[in-house]
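A.B. asks: any chance you can model this:
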Amino acid sequence: MMACHDGVVPASVVAVHVSETHSFSKSSREAITLLEGQGVEGDAHCGTTVKHRSRVAADPSQPNLRQVHLIHGELFSELAAAGYEVSPGQLGENITTDGLDLLDLPVGTRLTIGTAVVALTGLRNPCQQINDFRPGLLKQVLRKGADGEVERLTGVMCVVARSGTVRPGDSVAVELPPEPHHRLTRV
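C.D. replies: Predicted coordinates for the structure are as follows:
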């Protein structure tokens, strides 16, 4: 990736993914369409109310705060160093990014991606399905930090604030919410 004129490498989209079924991994696409207030067109998790099976069973009328799932592509390099070969889309994300520390952004951060805008709602909570995908992987993405706090490394969840199209190579612009900022927690 080339550096901008000010020397800062811009955040960008590495890959985009969708799955019409509730499968664990998602298939790569040339582009995806984000629909305001709903999610990724054609994805099993698209809708104004929850689509995650366990959440539907608990209360199907809950608002869908998990319309779009983003993972920082740097995670795949970390997993490879630990002996786990994982490719974009295999952990179920809709958008894989590069050059952006998604996990440190506060709740309400708006990301302009391609022609779409998403607002961060929280962290993805990794579950047993990750071990079903690759035995032992859950310990790599759900662990305790040096401070004893649980670290969830499998990306962030968002709602779509403005419809648009997202493609690999698109830039990602960050707009922080007004202070005080609140850390992302699992949603």
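A.B. asks: can we go C-alpha only for contacts and neighbour counts from here?
C.D. replies: OK.
A.B. asks: dump the residue contacts of the residue positioned nearest the centre of the chain.
C.D. replies: For the chain, Leu70 is the residue whose C-alpha lies nearest the centre (CA atoms, centre = their mean; 1.6 Å). Counting by CA atoms under 8 Å, 6 or more residues apart in numbering, Leu70 touches Glu93, Asn94, Ile95, Thr96, Thr97, Gly155, Val156, Met157, Cys158.
A.B. asks: here's the other one to compare against:
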Amino acid sequence: MVREDAEVVTPQVVAVCRDRLHRFSKRPVETITLVAGMGVLGDAHAGMLVQHRSRVRRDPHQPNLRQVHLIHAELFDEARTAGHDLAPGDLGENVTTAGIDLLALPTGTLLDLGGPVVRLTGLRNPCAQINTFRPGLLKVVLARADGTPMGDPAPPTGSAGAATPGVIRKSGVMSVVERGGEVVPGAPITVTLPEGPHEPLRPV
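C.D. replies: Here you go, the predicted model:
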């Protein structure tokens, strides 16, 4: 049952960020330009082939499934209750959203960000850099299925343990650009689910 006085948040873009350099955090900007098959124009992680440095070292010829990183702003509220004040871009996302449960969406979901469209490819895998950025923050973004926090980094993406059931990764979702264009704060988000059967998002 939904309470009549419960606040209804229309799915929307809260903030957009980019950075030309490979840094942990990205800078909030007034607008970002998505380029189909590439990512965010002027961002270090844009490209048809993998751009994340650890993955480039393993195999530079992999397709880039992490062109656009999205995080739900509700995670910031959860972090705040644990004593961590976060702002858009702090965790390296390109798009901060509100009013949508990104983590519950299936692989292949299309998100229309006010014109530009991205397709979800998987989950961001939290790494030890999160604790380097803010000590103790890893416990907020990585938890067991029962909701209790985990203190150790998740297994590396691509490893046998990366898809371990019972681990909840909250540090956002990854996507590729299907249709380019400008994305601005306040833009509505429209969700289109893929045809079933649906596959849950897994680390990429």
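A.B. asks: filter the contacts of Leu70 of the first structure to the buried ones?
C.D. replies: Buried members of the contacts of Leu70 of the first structure, counted by 16 or more other CA atoms under 10 Å: Glu93, Asn94, Ile95, Thr96, Thr97, Gly155, Val156, Met157, Cys158.
A.B. asks: contacting residues around the lengthiest helix in the first structure?
C.D. replies: In the first structure, with assignment by DSSP state H, the single longest helix is helix 74-81. Residues outside helix 74-81 of the first structure that contact it (CA under 8 Å, 6+ apart): Glu85, Val86, Ser87, Pro88, Asp98, Gly99, Gln140, Leu153, Thr154.
A.B. asks: okay if I get these as a markdown table plus secondary structure?
C.D. replies: Formatted as a markdown table, those follow (DSSP: H, G, I helix; E, B strand; the rest coil):
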| residue | secondary structure |
| --- | --- |
| Glu85 | coil |
| Val86 | coil |
| Ser87 | coil |
| Pro88 | coil |
| Asp98 | strand |
| Gly99 | coil |
| Gln140 | helix |
| Leu153 | coil |
| Thr154 | coil |
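A.B. asks: buried subset of the residues you listed, written for PyMOL?
C.D. replies: To isolate the buried ones among the contacts of helix 74-81 of the first structure in PyMOL, judged by 16+ other CA under 10 Å, type:
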select buried, resi 86+88+98+99+140+153+154
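A.B. asks: all strands for the first structure, in order.
C.D. replies: Ranges of strands in the first structure, per DSSP state E, are 11-18, 27-29, 32-35, 39-40, 68-72, 95-98, 110-113, 116-123, 142-144, 150-152, 156-162, 164-166, 171-175.
A.B. asks: for these, which one sits closest to Ile130 of the first structure?
C.D. replies: strand 142-144 (10.1 Å; CA to CA).
A.B. asks: can you give me the buried ones in that closest one?
C.D. replies: Applying 16+ other CA under 10 Å to strand 142-144 of the first structure flags Leu142 as buried.
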